[in-house]
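Peer 1: pasting the structure only:
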């Protein structure tokens, strides 16, 4: 489908934000370490932290079952497969990865705009996209992580669902589950949408059954694990062994404030306080969605929040909250008030700069 002028402007906005973030990140590194970035390799190297290496290794070497290579079993395959597909074009796996995320981030902006326009006017729809791309952890939409690709499939699935295109909702949902594990939660969200339609029309719609396509991506990943490790749930074992994480009660996130007693202030903030604040903010937003948004969005918010909050040590909570995209719908609605709009914008940009700078310096930033 061709893009409208408004959508092209949003694409341009995404590219401008991306360029400014990369520039700011490089300046932060140069000032902090008193070292110039003099080559393309040096600049790209600033983006190669944490899980980036895992995705690039899967793209170039495939999955492994021994040593450090076994850790790759915990990462879903669609994103690294796309990297491998584009590597011959860009002659660099990392450049190919950045190309995938760039295309996906632009697609996210258009998809969210179209989803918003189903229920809101263009001004509100634009603001939702704006708040997504200035969210404090939105730099993950621009680096070699799955966030942009996953968020595109999720929002595209919601667009199809809201328009009654259940086949495409199932297809996009299956691609989401092949990108990230929480894509499976789309079943609950779309189930609620189907129940709402059934309540309003009193008619059973056989097209709802296309939702059954969503688990196919997850099932395929289990087959990959079974083929490689002899255990379809090997990725669960690997994640538990290496990242020492387990499900617990949601209020356990409060315990992470305890890191303030033994960690340095920078680590205590990113490993404790920030996590609790984002978990608490996600909870408040979930309650607000129950009042202001459709039930399917509330179900998506609530199920994602539970998965995030029930981790015994979820160091990535601020990043994972990005998937709770109805937050940006709520921000766009609240920002009809100019004072609220200014407060949300300043807060988002300040913390986006803080966390983005930390990531470029190689410090932990979710």
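Peer 2: Yep, that arrived. On a predicted model such as this, the values are computed, not experimentally measured, just so you know.
Peer 1: from here on, contacts and neighbour counts on C-alpha atoms
Peer 2: Fine.
Peer 1: what about residue 91, how many neighbours?
Peer 2: 10 (other C-alpha atoms under 10 Å).
Peer 1: what's the answer for residue 137, then?
Peer 2: 23.
Peer 1: for residue 78, see how far away it is.
Peer 2: From residue 137 across to residue 78, the span is 22 Å (C-alpha to C-alpha, to the nearest Å).
Peer 1: what do you get for residue 343?
Peer 2: Counting by C-alpha to C-alpha, the gap from residue 343 to residue 78 is 38 Å.
Peer 1: looking at those two, which is more packed in?
Peer 2: The neighbour comparison of residue 343 against residue 78 (other C-alpha under 10 Å) goes to residue 78, with 22 against 11.
Peer 1: quick one, what contacts the more buried one?
Peer 2: 175, 178-179 (C-alpha atoms under 8 Å, 6 or more residues apart in numbering).
Peer 1: change it to 6 Å
Peer 2: By C-alpha atoms under 6 Å, 6 or more residues apart in numbering, residue 78 lies in contact with 178-179.
Peer 1: can you tell me the closest non-neighbouring residue to the most centrally placed residue in the chain?
Peer 2: Centroid check for the chain by C-alpha atoms, centre = their mean gives residue 147 as the closest residue, at 3.3 Å. Nearest residue to residue 147, sequence neighbours excluded (C-alpha to C-alpha, 6 or more residues apart in numbering): residue 141, at 5.6 Å.
Peer 1: so the one you found touches residue 151, yeah?
Peer 2: No: in this structure, residue 141 is not within contact of residue 151 by C-alpha atoms under 6 Å, at 8.8 Å.
Peer 1: residue 281: neighbour count?
Peer 2: So residue 281, with other C-alpha under 10 Å, has 15 neighbours.
Peer 1: part of a strand, is it?
Peer 2: No: counting by DSSP: H, G, I helix; E, B strand; the rest coil, residue 281 is not found in a strand; it is helix.
Peer 1: in the helix or strand containing residue 110, which residues are buried?
Peer 2: Here residue 110 sits within helix 93-119, counting by DSSP states H and E. Using 16 or more other C-alpha atoms under 10 Å as the burial criterion, the residues of helix 93-119 that qualify are 93-117.
Peer 1: could I get the contacting residues of residue 225?
Peer 2: Residue 225 neighbours (C-alpha under 6 Å, 6+ apart): 231-232, 234.
Peer 1: and if you look at residue 231?
Peer 2: For residue 231, counting by C-alpha under 6 Å, 6+ apart, the contacting residues are residue 225.
Peer 1: and if we set it to 8 Å?
Peer 2: Neighbouring residues of residue 231 by C-alpha under 8 Å, 6+ apart: 222, 225.
Peer 1: would you check how far apart it and residue 103 are?
Peer 2: 34 Å.
Peer 1: now do residue 356
Peer 2: Residue 356 is 20 Å from residue 103, by C-alpha to C-alpha.
Peer 1: okay, pairing it with this:
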């Protein structure tokens, strides 16, 4: 004799036997995502898969140590260069006894605390440091691409297509590998792009708070704050003066994290300029005229002063600076003053060191570049074809360069 169970007993997860409902928080999140957002996220996940495959291949093509028969650990492919600094800060802090004994704290203070603090928090759940760093960038990048797509679509009838194009150009850009590794780019964009979107929608308190969060990760947050302030000053607003002043306060809020970090370093070092001096010691970021910086970079790129790998990276720096200057000129021509302010400040900071350094990585943060390319490609179909055919392959080259341990810029 068989017994038929009541419906409620067939599925212990649901009293009705039906698929359990989505949790309220998840449901609210899904409800906020449009079909266009979901298409952007699908592209994002596919490009993440591609980068993970590149890392897998380089673990075999460029094995660790001298044993050419044993591949390197896959996670080790992401533990390159600045990652060691971020993990050290998250694990030991800036001024622990071990760091002082090694003398490493002198240069560690060049890294803003936002990413290490986030890494330490995630590490309480994800015990592997590298996995925790990759997870931060994965989630942050997802937030960033959705925000970028929405920025690209502002005020356009073809908003969905414009957003997909902008996201595609970013994710296939030469330095795109840095959006996947445990670095600050994705985390910065996850705050900076929603901040810009909030500013365009005249939500000044939200824009100020998000920009302040971005400033904890990178000094570029101050450049973004300047751009948002210009956007605020240019906005047509009929509110009363005291409300305008209150909104202006939110635009200035991002100064506080930078000031707090400066005070923290002074308390430990007695040097109000500790961050700048660390940049100078570790990366030759002492002030030089733009002409001097260009000459020094050019000589290291083409005058056989460096090994070929390093010389090639200096050539990339020159190409990225040229791209930035063209972008700046276009923004000024179109009188897009807020975005122009952001790019001008960025180029000034990167173009007045002893030589150009980390400019290809900085291009990831230039959202006007990706939105501008997207809008241009919708008017001129050959732009997309040229980019995918001639520029996107460099993303694989740089991904291999980084994951094989040959990147230094």
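Peer 2: Right, received. Where do you want to start? The structure displayed is predicted, hence computed values, not measured ones.
Peer 1: neighbours around the residue nearest to residue 147 of the first structure, how many?
Peer 2: By the criterion of other C-alpha under 10 Å, residue 141 of the first structure has 27 neighbours.
Peer 1: same check on residue 82 of the first structure?
Peer 2: 15.
Peer 1: do the same with residue 70 of the first structure
Peer 2: Neighbours around residue 70 of the first structure, by other C-alpha under 10 Å: 16.
Peer 1: quick one: residues contacting it.
Peer 2: Applying C-alpha under 8 Å, 6+ apart to residue 70 of the first structure gives the contacts 63-64, 238.
Peer 1: my guess is residue 100 of the first structure meets residue 81, correct?
Peer 2: No: the criterion here is C-alpha atoms under 8 Å, and residue 100 of the first structure misses it with residue 81 at 10.5 Å.
Peer 1: which bit of the first structure covers stretch 37-49 of the second structure?
Peer 2: Using TM-score structural alignment, stretch 37-49 of the second structure lines up with residues 7-19 of the first structure.
Peer 1: ugh, wrong one, stretch 167-183 of the second structure
Peer 2: Aligned using TM-score structural alignment, stretch 167-183 of the second structure spans residues 129-145 in the first structure.
Peer 1: now do the matching stretch: distance to the chain's middle.
Peer 2: In terms of C-alpha atoms, centre = their mean, to the nearest Å, the centre of stretch 129-145 of the first structure is found 8 Å from the chain centre.
Peer 1: any buried residues in that stretch, and which?
Peer 2: Those would be 129-145, for stretch 129-145 of the first structure by 16+ other C-alpha under 10 Å.
Peer 1: next one: stretch 59-71 of the first structure
Peer 2: Buried positions in stretch 59-71 of the first structure, judged by neighbour count with 16+ other C-alpha under 10 Å: 59-60, 62-64, 70-71.
Peer 1: quick one: stretch 211-220 of the first structure aligns where in the second structure?
Peer 2: By TM-score structural alignment, stretch 211-220 of the first structure lines up with residues 251-260 in the second structure.
Peer 1: how long is the matching stretch end to end?
Peer 2: Terminal residues of stretch 251-260 of the second structure are spaced 17 Å apart (C-alpha to C-alpha).
Peer 1: which stretches of the stretch 251-366 of the first structure form helices?
Peer 2: Counting by DSSP state H, counting those that start in this stretch, residue ranges of the helices within the stretch 251-366 of the first structure are 265-268, 274-292, 295-309, 317-320, 326-334, 338-360.
Peer 1: closest to residue 210 of the first structure out of the ones you listed?
Peer 2: For the helices of the stretch 251-366 of the first structure, proximity to residue 210 of the first structure was assessed by C-alpha to C-alpha; helix 295-309 is nearest, at 16.5 Å.
Peer 1: which residues does residue 15 of the first structure contact?
Peer 2: Contacts for residue 15 of the first structure were tallied using C-alpha under 8 Å, 6+ apart; they are residue 106.
Peer 1: same question but for residue 215 of the first structure, I mixed them up
Peer 2: The neighbours of residue 215 of the first structure, taking C-alpha under 8 Å, 6+ apart as the test, are 173-174, 177, 184.
Peer 1: inside helices: which ones of those?
Peer 2: Judged by DSSP state H, the contacts of residue 215 of the first structure include 173-174, 177 as members of helices.
Peer 1: re earlier: can you list the contacts of residue 225 of the first structure in a markdown table and add secondary structure and distance to residue 329 of the first structure?
Peer 2: Output for these, formatted as a markdown table (DSSP: H, G, I helix; E, B strand; the rest coil; distance: C-alpha to C-alpha, whole Å):
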| residue | secondary structure | distance to residue 329 of the first structure |
| --- | --- | --- |
| 231 | coil | 40 |
| 232 | coil | 37 |
| 234 | helix | 37 |
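Peer 1: now those residues in TSV, with distance to residue 24 of the first structure?
Peer 2: Output for those, formatted as TSV (distance: C-alpha to C-alpha, whole Å):
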residue	distance to residue 24 of the first structure
231	44
232	43
234	39
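Peer 1: ok, these in the second structure: which stay?
Peer 2: Of the contacts of residue 225 of the first structure, not one is still in contact in the second structure (both residues aligned by TM-score structural alignment, their matches' C-alpha atoms under 6 Å).
Peer 1: between those residues, which is nearest residue 204 of the first structure?
Peer 2: residue 232 (34.9 Å).
Peer 1: how near is the closest one to residue 178 of the first structure?
Peer 2: 14 Å.
Peer 1: more neighbours, the two?
Peer 2: With neighbours defined as other C-alpha under 10 Å, residue 232 of the first structure and residue 178 compare such that residue 178 has more, 26 against 17.
Peer 1: isn't that one right up against residue 76?
Peer 2: Yes: counting by C-alpha under 8 Å, residue 178 of the first structure does reach residue 76; the two are 6.1 Å apart.
Peer 1: give me the common contacts of the two.
Peer 2: residue 221.
Peer 1: OK, contacts around residue 226 of the first structure?
Peer 2: By C-alpha under 8 Å, 6+ apart, the contact list for residue 226 of the first structure reads 232-234.
Peer 1: check residue 395 of the second structure too.
Peer 2: Contacts for residue 395 of the second structure (C-alpha under 8 Å, 6+ apart) come out as 172-177.
Peer 1: repeat that for residue 319 of the first structure.
Peer 2: By C-alpha under 8 Å, 6+ apart, residue 319 of the first structure lies in contact with 137-138, 140, 366.
Peer 1: widest-spaced pair of these?
Peer 2: 138 and 366 (11.2 Å).
Peer 1: which is the next helix or strand following the longest helix along the first structure?
Peer 2: Counting residues, the longest helix found in the first structure (DSSP H) is helix 5-33. Next helix or strand after helix 5-33 of the first structure toward the C-terminus (DSSP H and E): helix 40-45.
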